[in-house]
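# how does the following fold in three dimensions:
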Amino acid sequence: MRIYTRSGDKGKTSLIYGERVAKNDLRVEAYGTCDETNSAIGLAISHLHKEEWEGKDEFLNAMHKIQTILFHVGAELATPKGKDVTWQLKKEHIDHLENLIDKWDKELQPLKNFILPSGNEASAGLHLARTVARRAERTAVALGEEMVNPLVVSYLNRLSDLLFVAARYINHQLGGNELPLHPDV
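The predicted structure is shown next:
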C-alpha cells in the first residue's frame, strides 16, 4: 500500500465504504480530532518510558487500551450514516474509563482550587490530550445523535475526565508539583 494516493489533492477524502466528502466535512473533523487526541496521548506517554514507579506497566497498558479504543471510535465516526460499523463502542468501554478514574483519583489530594496544565512533560502532555479530546467531543456533538452513536459522545466526555486525572496521577507518581491558578491576576 502506498502512503500517497493523490486522491485527496482536490480537497476530498473517503469515508469508510468509500463515500467521498470534503476534507473540512464535520465528520472528517470529528475523526481527525480523535486521531489528534490519540497522537497527543502517544506523545505524552512517550515521556514515561524512562521513568520508574509502582504501577507503571499497568498505567501504560491502560493507556494503550484507551488508544486502541480511541482509534476504533475514530473509525466509527468515519463510517457514513446507515452503514454497518465493524467495531462498535459499548457501555463497558465507558465503565472501564470510570473505573480507572476512580482508581487513580483515590491516590490524589482533593483539589481545592483550579490548576494549570503543568507538571512534568508527560503530565503536561496529558493535559493537552484532554483539551483535544474535549474538541473531539464538541465536534461529535455537532454531528448530532442521528449521525453518531450517543456512546461516542459519552466516551469522549469521560476520556477527557480520565486524561485530567491521569495527568494529575502521573504528576503525583513522579513527584511533580501542580501549578495552581495564580490568584493575583
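
# please make it C-alpha for all contacts and neighbour counts, starting now.
OK.

# which residue ranges of the protein form helices?
Using DSSP state H, the helices of the chain run over 26-46, 56-77, 91-105, 121-143, 150-173.

# out of those, which gets nearest to Arg20?
Judged by CA to CA, the one of those that comes nearest to Arg20 is helix 26-46, at 10.7 Å.

# picking up where we left off before, dump the helices of the chain into JSON lines; add distance to Pro180 as well.
Listed next are these as JSON lines, based on distance: least, CA to CA, whole Å:
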{"stretch": "helix 26-46", "distance to Pro180": "21"}
{"stretch": "helix 56-77", "distance to Pro180": "25"}
{"stretch": "helix 91-105", "distance to Pro180": "18"}
{"stretch": "helix 121-143", "distance to Pro180": "14"}
{"stretch": "helix 150-173", "distance to Pro180": "12"}
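
# compare with the first, here's sequence two:
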Amino acid sequence: MIEAPRPRASSASRITLRTADAAEAKKLHALITANREEGHLLPRTLGELAVHANRFVVAVRARRIVGCAELAPLSPHVAEVRSLAVDRQARGARVGVMIVEELRRRARREGYEKLCAFTHAPGYFSQMGFSIVPHSWLLEKIFTDCVKCPHFRTCGQYGMVVPLDTARENAVHIERSDTQPAAAPLA
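Model (predicted):
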C-alpha cells in the first residue's frame, strides 16, 4: 500500500513562542476566561494580567495568541506554571507542552530548583515529568495563593512538581591549572 505524502506545515500553522507584553493583557484575559468557563482554571483579573504580562509565555500562530502560561515565582527556589490555557482550535498540536517546556527552560535559567503546577489534569503534567505531591509539600503556593482561594478547604486540584536540573544550566567549567597529565585509568 502506498501512502500519500503528508502535507507540509504551512507558515500559517507554525507556532512561535515569545514573552507577552502588557498591551496583550485583554487577549490573555479572554483566553484564560474561555478556559476557566470550561472548568480548567481559576479566574484572573485583567489588572493582574497587565501587571504580570511579562511573566507570560504566549504561543502565536498566524499573529494570533493560541496559548499562554505564566512563570509565577513563589519563592527563591520554587516557581509555578500558572494559567496554562490553549485555544480550543489549537488543542492537540502540543501547544501546551511547548509552553511548559519554555517555562521550564526559563525557570532553570532563573535559578529555580523546582517547578510546580496545580491542576485538574494530572495526567497531562505527568507526561511532562511532573509528579503528584501532597499540597503540604508546596507551602510556598499555599501561603501565596491557596489561603486566599474560596476553594481552599475543598480544593480538587492536584499539586505537581518537577525538579529542575539547574546544575546543567549553571555549570562552571574549571580549567586545570597544572600541567600534569591526568592519571591513566586502572585496568
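
# TM-score of the superposition?
Aligned and superposed, the two chains score 0.28 in TM-score terms (TM-score structural alignment, normalised by the length of structure 1); 83 aligned residues with a CA RMSD of 5.1 Å.

# would TSV of the helices of structure 1 with distance to Ile115 of structure 1 and mean neighbour count be doable?
Listed next are the helices of structure 1 as TSV, based on distance: least, CA to CA, whole Å; neighbours: other CA atoms under 10 Å:
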stretch	distance to Ile115 of structure 1	mean neighbour count
helix 26-46	18	21
helix 56-77	22	18
helix 91-105	15	15
helix 121-143	11	22
helix 150-173	10	22
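
# and the longest helix along structure 2, what does it pack onto?
Looking across structure 2 with DSSP H, the single longest helix is helix 95-109. Applying 3 or more CA pairs under 8 Å, 6 or more residues apart in numbering; DSSP states H and E, one finds that helix 95-109 of structure 2 makes contact with strand 56-61, strand 64-73, strand 78-86, helix 166-169.

# and Phe56 of structure 2, what does it touch?
The contact partners of Phe56 of structure 2, by CA atoms under 8 Å, 6 or more residues apart in numbering, come to 19-20, 68-71.

# try Ala166 of structure 1
Applying CA under 8 Å, 6+ apart, one finds that Ala166 of structure 1 lies in contact with 101, 104, 123, 126.

# what's the farthest-apart pair in those residues?
Farthest pair in the contacts of Ala166 of structure 1 (CA to CA) is Ile101 and Ser123. Separation: 15.1 Å.

# tell me which of the helices of structure 1 sits nearest to Lys12 of structure 1.
Lys12 of structure 1 lies closest to helix 26-46 among those, at 10.1 Å (CA to CA).

# what sits up against that closest one?
23, 60, 63, 67, 70-71, 73-75, 77-78, 121-126, 128-130, 132-133, 135-137, 139-140, 142-143.

# at 6 Å instead, please
Helix 26-46 of structure 1 is contacted from outside by 67, 74, 77, 122, 125-126, 129, 132-133, 136, 139-140, using CA atoms under 6 Å, 6 or more residues apart in numbering.

# how about those, which pair is most distant?
Spatial extent of these (CA to CA) is set by the pair Leu77 and Ala122 at 27.7 Å.

# neighbours of the residue nearest to Pro73 of structure 2 when sequence neighbours are not counted, just the number please.
Distance criterion CA to CA, 6 or more residues apart in numbering; nearest residue to Pro73 of structure 2, sequence neighbours excluded, is Ala79 at 4.3 Å. Residues lying near Ala79 of structure 2 (other CA atoms under 10 Å) number 27.

# and Ala79 of structure 2, what is it in contact with?
Ala79 of structure 2 is in contact with 72-73, 115, counting by CA under 6 Å, 6+ apart.

# most neighbours, which of the residues you listed?
Going by other CA under 10 Å, Leu115 tops those with 25 neighbours.

# how about Val141 of structure 1: what's its closest non-neighbour residue?
Closest residue to Val141 of structure 1 apart from its sequence neighbours, by CA to CA, 6+ apart: Val153 at 6.6 Å.

# roughly how far does that neighbour sit from Ile170 of structure 1?
25 Å (CA to CA, to the nearest Å).

# before we move on, the earlier item: now, among the contacts of Ala79 of structure 2, which is nearest to Val161 of structure 2?
Leu115 (5.7 Å).

# which secondary structure element contains Ile32 of structure 2?
Assigned by DSSP states H and E, Ile32 of structure 2 belongs to helix 25-37.

# in the following helix or strand past that helix, what's buried?
Using DSSP H and E, the helix or strand that follows helix 25-37 of structure 2 in sequence is helix 46-51. Across helix 46-51 of structure 2, burial judged by 16 or more other CA atoms under 10 Å covers 49-50.

# what comes up buried for the helix holding Ile32 of structure 2?
Across helix 25-37 of structure 2, burial judged by 16+ other CA under 10 Å covers 25, 27-29, 31-36.

# ok so, going back, between the contacts of helix 26-46 of structure 1, which is nearest Phe164 of structure 1?
Phe164 of structure 1 has its nearest neighbour among the contacts of helix 26-46 of structure 1 in Leu126, at 7.0 Å by CA to CA.
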